[in-house]
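Novice: coords please:
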Amino acid sequence: MSYVQHVENFYGLPVLTVPPYTPATVLPDAASVAWRLYAGPYSTDEDYEVCWERFTSTVELEKVRALVLGHGAHYMSDQTLIDLSSRLVGLEALFLSDLEDDEEMISTIYQSDLAPLLEAFPGLRELVVRGGEGLDFPVTGHAGLRALRVESGGLPPEAAAHIAAADLPSLERLELWLGDDDYGGGTTVEQLAPLLAGERKPALRHLGLQNSPIQDELAAALASAPVVPRLTSLSLSMGALSDEGAEALLHGQPLTHLKELDLSHHFLSHDMMLRIWTSLEPAGVRVNLYGRNEREDDRWGDDEESGDGGRYIAVAE
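Specialist: As a prediction, this is how the structure comes out:
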């Protein structure tokens, strides 16, 4: 299963790649689609400039609600968007770097400090960022942001800590792909403490701490974290969750108030999967246990140097 794919729908809107030749008179209403800027897999700076020029000259920018930056377009500086903020006055959703694996590995997609971008678009409601190298996030936060997802094979720990501490009073959904130490990750439970304590994000209802090699430690922390009772859904998917972490969840605070618990891509035993199912499903919790994995040392022989028992995350390189 590939977790890194082009988005087909974004912000509840179908994604439309800016067409290269279609007359402006036959384009859809600017507010009815999420506009995707895509210059092609072998694009040059000139190709991107042509794509960007066509978008800015034929689409009613004042009506654009959602924007997706695909291959070629993702190389543009944030300043290019910021310079258009006076025209993109209705922008509510932004997807940075919608690239698949065959276009660029997620671990090499470069981002930047998002503070100026967030300041330029106070009306932004949803932000998705793919890639983590160079990423940072303002602790001052954003008053209107309701959904934030960072997809990364290695989210810089400082960026994760800043997101955890950021003032996001309207945020309802937060998903962080924490990633692997070898690709720039390494976030600790301690760095996520403000998030787990439920500080600065009073509206949060969905939390995803995903794609992490320390999933057991996160599960143990969530077992008593003050943020959990206010959630309606929780995801510890894509990571190296084992029976140890699942045991901590089962012996921690009640999870029966959740509508959904996503543990997909895990390393749980069949007995533990049955225990989770019988503990939560009768209470109405939808439990996702899809994607049971075998440890690498089970498949290829014991690895005495492996500190995680041969477990691995879903997306790293």
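Novice: rest of the way, CA atoms for contacts and neighbours
Specialist: Will do.
Novice: gap between the closest residue to residue 81 other than its chain neighbours and residue 244?
Specialist: In this structure, residue 81 finds its nearest non-sequential neighbour in residue 117, 7.8 Å apart by C-alpha to C-alpha, 6 or more residues apart in numbering. Per C-alpha to C-alpha, to the nearest Å, residue 117 is found 41 Å from residue 244.
Novice: then residue 214?
Specialist: Where residue 244 is concerned, residue 214 sits at a distance of 11 Å (C-alpha to C-alpha).
Novice: quick one: which of those two has more around it?
Specialist: Under the neighbour definition other C-alpha atoms under 10 Å, residue 214 and residue 244 were set side by side, and residue 214 has more, 23 against 15.
Novice: helix, strand or coil for the closest residue to that one other than its chain neighbours?
Specialist: Nearest-residue entry for residue 214: residue 240, 6.8 Å, with adjacent residues in sequence omitted and distances by C-alpha to C-alpha, 6+ apart. Three-state assignment for residue 240 (DSSP: H, G, I helix; E, B strand; the rest coil): coil.
Novice: what number of residues lie near residue 240?
Specialist: By other C-alpha under 10 Å, neighbour count at residue 240 equals 28.
Novice: go on, residue 256?
Specialist: 17.
Novice: one more: residue 254?
Specialist: 14.
Novice: what do you get for residue 8?
Specialist: 12.
Novice: likewise the one 3 residues further on?
Specialist: Other residues lying near residue 11 total 19 when counted by other C-alpha under 10 Å.
Novice: I figured it hits residue 125, correct?
Specialist: No. The criterion here is C-alpha atoms under 8 Å, and residue 11 misses it with residue 125 at 9.2 Å.
Novice: now for those two: what residues contact both?
Specialist: residue 93 (C-alpha atoms under 8 Å, 6 or more residues apart in numbering).
Novice: please provide the structure for the following sequence as well, for comparison with the first:
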Amino acid sequence: MIHAHLTEFHGLPVRYVDQEAGLTASQVAWRVQGDSYEEDEGTFADTFEQLLEWDDCDEVRALVVGTWGWAHNDDRADVPVRLLVEAAPRLPALEAIFLGDYVSEESEISWIGQADVTPLLTAYPRLKRLDVRGGDGLGLRPVVHTALETLRFESGGLPAAVVRAIGASSLPALRHLELWLGDEQYQGDSGPDDWAAILAGGGLPALTHLGLQDSVRQDDVAAAVATAPIVARLESLDLSMGVLTDAGAEALLSGQPLTHLKRLNLRHHYLSEEMAANVADGLRGVEVDLSDRQDPEDDWRYIEVSE
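Specialist: Model prediction:
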């Protein structure tokens, strides 16, 4: 998940820019990174310029933005975001961006210094997928984007302002939305009022998968989902990775019907054995993931990804 670099993205194998020999630009998701850990290594800008010098750079479909510096020394994504925006006219075929493919050995997820990613969406109106890892300093403003199909934010703490901006956006093609809400200790300060616009679904008419996961308030998420209008349109719902207890599961079972779902992911939870059995029994026609059960009697309950 966050312990190994991506090997596939947007349905394409990931390769480093200096591995381009024998491959066309459209065949691969190209990993662009710098390395400030060693003085003789090139910077992110150097590697990105190398890609832009290719004769077929206008055919590049997917980019994985890897390390751009020492994240915990306050290096932020402002530089890669700015360079990507400036290069938009030279990358007309770009469909997918993963911003921040740092693994835990390079940076804890809470240390990854992010930036306002709104310019990526405005600069690439044909973008189909945007994945962002890290929430420190992350920004997003409400946008209208008619092509985006997948939007994912991986974080140990997703700022409430970002959650509200998604709810205030118009994303008519979006089918997959995944938010790792996280812990307030790591800027994951959103609550029911912040989730409300997303759960109302007004700007997300095509959504079929919703992930509101990795939350210390997973019971509150479950209670909000239980009455949310958008749920009736979903095919899959992901409430995994968080501190979900019997109270949250009971809210799900006593709320609106979930039997129309193809899949419900509750992996990494704190349900009693009895409640887990009730969920499985009550949703027999649904593929329910109840794996990675934690001890519900444990006083120290943790989300799967935080620091």
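Novice: TM-score for this pair?
Specialist: In this superposition the chains share a TM-score of 0.92, using TM-score structural alignment, normalised by the length of the second structure; 299 aligned residues with a C-alpha RMSD of 1.8 Å.
Novice: now which residue in the second structure aligns to the residue nearest to residue 214 of the first structure?
Specialist: Counting by TM-score structural alignment, residue 240 of the first structure corresponds to residue 243 in the second structure.
Novice: check contacts around that match.
Specialist: By C-alpha under 8 Å, 6+ apart, the neighbours of residue 243 of the second structure are 214, 215, 216, 217, 218, 219, 268, 269, 270, 301, 302, 303.
Novice: ranking these by neighbours, who comes first?
Specialist: residue 215 (32 neighbours).
Novice: per the alignment, that residue corresponds to what in the first structure?
Specialist: In the first structure, residue 215 of the second structure lands on residue 212 (TM-score structural alignment).
Novice: how many residues are close by the nearest residue to its match once chain neighbours are set aside?
Specialist: Nearest in space to residue 212 of the first structure, with sequence neighbours left out and distances taken as C-alpha to C-alpha, 6+ apart, is residue 239 at 4.6 Å. Residues lying near residue 239 of the first structure (other C-alpha under 10 Å) number 28.
Novice: ok, now residue 48 of the first structure?
Specialist: Quick note: residue 48 of the first structure (other C-alpha under 10 Å) scores 21 neighbours.
Novice: just confirm it is within a strand.
Specialist: No. Counting by three-state DSSP, residue 48 of the first structure falls outside a strand, being helix.
Novice: all helices for the stretch 151-300 of the second structure, in order.
Specialist: Here the stretch 151-300 of the second structure has its helices, by DSSP state H, counting those that start in this stretch, at 160-167, 192-200, 218-225, 246-254, 273-282.
Novice: and these as CSV, adding distance to residue 105 of the second structure?
Specialist: Putting those into CSV (distance: least, C-alpha to C-alpha, whole Å) gives the following:
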stretch, distance to residue 105 of the second structure
helix 160-167, 27
helix 192-200, 32
helix 218-225, 28
helix 246-254, 34
helix 273-282, 35
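Novice: so for residue 60 of the second structure, which of those sits nearest?
Specialist: Closest of the helices of the stretch 151-300 of the second structure to residue 60 of the second structure is helix 160-167, at 27.1 Å (criterion: C-alpha to C-alpha).
Novice: okay, and the closest one goes to which residues in the first structure?
Specialist: Counting by TM-score structural alignment, helix 160-167 of the second structure sits on residues 157-164 of the first structure.
Novice: how much does that stretch stray from the second structure?
Specialist: Mean deviation of stretch 157-164 of the first structure relative to the second structure after superposition (mean C-alpha distance after the TM-score superposition for the first structure): 1.2 Å.
Novice: which residues touch that stretch?
Specialist: 135-139, 141, 176, 178, 184-188, 191-195.
Novice: one more: stretch 117-132 of the second structure?
Specialist: 10, 81, 84-85, 88, 93-100, 138-141, 143, 145-154.
Novice: now stretch 43-53 of the second structure
Specialist: 17, 32, 33, 34, 35, 36, 57, 67, 68, 80, 83, 90.
Novice: go on, stretch 36-45 of the first structure?
Specialist: In contact with stretch 36-45 of the first structure (C-alpha under 8 Å, 6+ apart) are residues 15-18, 47-48, 51-52, 55, 67-73, 103.
Novice: the helices in the stretch 1-150 of the first structure, which residues?
Specialist: So, for the stretch 1-150 of the first structure - with DSSP H, counting those that start in this stretch - the helices run 45-58, 78-83, 115-120.
Novice: between these, which one is closest to residue 30 of the first structure.
Specialist: Across the helices of the stretch 1-150 of the first structure, closest to residue 30 of the first structure is helix 45-58 (C-alpha to C-alpha), at 9.9 Å.
Novice: farthest from the middle of the second structure: give me that residue.
Specialist: The centre of the second structure is farthest from one residue, residue 40, which by C-alpha atoms, centre = their mean lies 32.8 Å away.
Novice: quick one: residue 280 of the second structure and residue 288 touch, right?
Specialist: Yes. Using C-alpha under 8 Å as the test, residue 280 of the second structure is close enough to residue 288 to be in contact (6.8 Å).
Novice: settle it for me: which of the two has more neighbours?
Specialist: residue 288 (20 against 15).
Novice: that older thread, how about the contacts made by the residue nearest to residue 212 of the first structure?
Specialist: 210, 211, 212, 213, 214, 215, 265, 266, 312, 313, 314.
Novice: corresponding residue for residue 109 of the second structure in the first structure?
Specialist: Aligned partner of residue 109 of the second structure by TM-score structural alignment: residue 106.
Novice: contact partners for its match?
Specialist: 99, 100, 130, 131, 132, 152, 153, 316, 317.
Novice: now do the same contact list for the first one.
Specialist: By C-alpha under 8 Å, 6+ apart, the residues touching residue 99 of the first structure are 4, 5, 6, 70, 71, 106, 130.
Novice: try the fifth one
Specialist: Applying C-alpha under 8 Å, 6+ apart to residue 132 of the first structure gives the contacts 106-107, 109-111, 150-156, 184.
Novice: trace it over to the second structure, please.
Specialist: Under TM-score structural alignment, residue 132 of the first structure pairs with residue 135 in the second structure.
Novice: thank you kindly, that will do.
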